[in-house]
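Student: quick one: sequence and predicted model below, then my questions.
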Amino acid sequence: MTKKLVHTMRMPIRWGDMDAMGHVNNTVYFRYTEQARIAWLESIECLPNPEGEGPVIVNAHCTFIKQLKYPGEIEVTTLVGPAGRSSFETYYEIRLVGDDGQAGVLHSEGGAKVVWVNFPAEKSAPLPDGLRQLLPAARTN
């Protein structure tokens, strides 16, 4: 599948992100990717409009490769796949930032399917042309 890099951002690992086991709780990885997705959507002026249309996710997944711990800083890379009529896939990679032996090492990867929705109608809607143009072209055989 064709993927296109669209956004990279750094964020701190917060003390409150950890759980009783002393590592970042699994649910927090989804918060990290959510923050990255919203930052990208904001940068391309595609935030949800509750009175109109906007993006929602219909599923999300994550593979936890290595533990993250406080203190630290991560980099979340966002990639996107080709557009469907009303949806596209997003993919995420989370790496630790810094100068120790773990910097740049992939700590998790995952993704989420984004569907463009008409909120008042509670139905999917075609992706806006401006967003569609930012997504990679679908491969044809």
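Tutor: Here it is on my side, so go on.
Student: use CA for all of it now, contacts and neighbours both
Tutor: Fine.
Student: number of nearby residues for Glu89?
Tutor: With neighbours defined by other CA atoms under 10 Å, the count for Glu89 comes to 20.
Student: and what about the residue lying closest to it once chain neighbours are set aside, helix, strand or coil?
Tutor: In space, and not counting its chain neighbours, Glu89 is closest to Lys113: 4.5 Å by CA to CA, 6 or more residues apart in numbering. Classification of Lys113 using DSSP: H, G, I helix; E, B strand; the rest coil returns strand.
Student: got another, please set it beside the one above:
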Amino acid sequence: MDSRKLVHRSRIAIRWGDMDAIGHVNNTVYFRYMEQARIEWLETLGRPFEGTQGPVLINAECSFLRQLKYPGDIEVCCYLGAVGRSSFQTTYEIRRVDTAEVIVAEGSGKLVWIDFKLEKSVPLPDAIRLLLT
């Protein structure tokens, strides 16, 4: 059973500059697409990355299933997974808008709530935990 929850959809235009010398979107850009969706979602939680504590990405991965090429638009679906004491898991699906049934990439990232001054993880604040659950 899938325990993740869809929390955000982001539509992003593929830019000419996203492509590499081979003529397809460079693999590093997929991480930017996931980052954009993640930041947009976090902003809906009340900008939790402004202040003395906030989320920091501690790992990220991506499986590249199909090439993307300019021009076109994609949709990045951001899902919330397991929520722990000080962290939460996110997963992503990237699709071309014109072929929504075809997933072109899947990714994930784990975010840890930290105290920026101490540079240490701290428990998720109750208000953030409530928004995540």
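Tutor: Nice, I can see it. Everything quoted here is computed from the prediction, not taken from an experiment.
Student: please state their TM-score.
Tutor: For this chain pair, the superposition-based TM-score is 0.93 by TM-score structural alignment, normalised by the length of the second structure; 132 aligned residues with a CA RMSD of 1.3 Å.
Student: His122 of the first structure -> the second structure?
Tutor: No, residue 122 of the first structure isn't His; it's Glu. Here Glu122 of the first structure is matched to Glu119 in the second structure, going by TM-score structural alignment.
Student: and the gap between that match and Ile39 of the second structure?
Tutor: Glu119 of the second structure is 21 Å from Ile39 of the second structure, where distance means CA to CA, to the nearest Å.
Student: between those two, which is the more surrounded one?
Tutor: In this view Glu119 of the second structure and Ile39 are compared by other CA under 10 Å, and Ile39 has more residues nearby, 14 against 10.
Student: what residues sit buried inside the strand or helix carrying that one?
Tutor: Using DSSP states H and E, Ile39 of the second structure sits in helix 27-44. Residues of helix 27-44 of the second structure classed as buried under the neighbour-count rule (16 or more other CA atoms under 10 Å) are Asn27, Tyr30, Phe31, Tyr33, Met34, Glu35, Gln36, Ala37, Arg38, Glu40, Trp41, Leu42.
Student: same question, stretch 70-84 of the second structure
Tutor: Of the residues in stretch 70-84 of the second structure, those buried (16+ other CA under 10 Å) are Asp73, Ile74, Glu75, Val76, Cys77, Cys78, Tyr79, Leu80, Gly81, Val83.
Student: with adjacent residues omitted, what lies nearest to the last one?
Tutor: On the basis of CA to CA, 6+ apart, the spatially nearest residue to Val83 of the second structure that is not a chain neighbour turns out to be Gln89, at 6.5 Å.
Student: would you map the strands across the first structure?
Tutor: 4-13, 53-64, 72-80, 87-97, 106-118, 123-124 (DSSP state E).
Student: how about the ones you listed in CSV, adding distance to Gly22 of the first structure?
Tutor: Below are these laid out as CSV (distance: least, CA to CA, whole Å):
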stretch, distance to Gly22 of the first structure
strand 4-13, 12
strand 53-64, 15
strand 72-80, 13
strand 87-97, 16
strand 106-118, 16
strand 123-124, 41
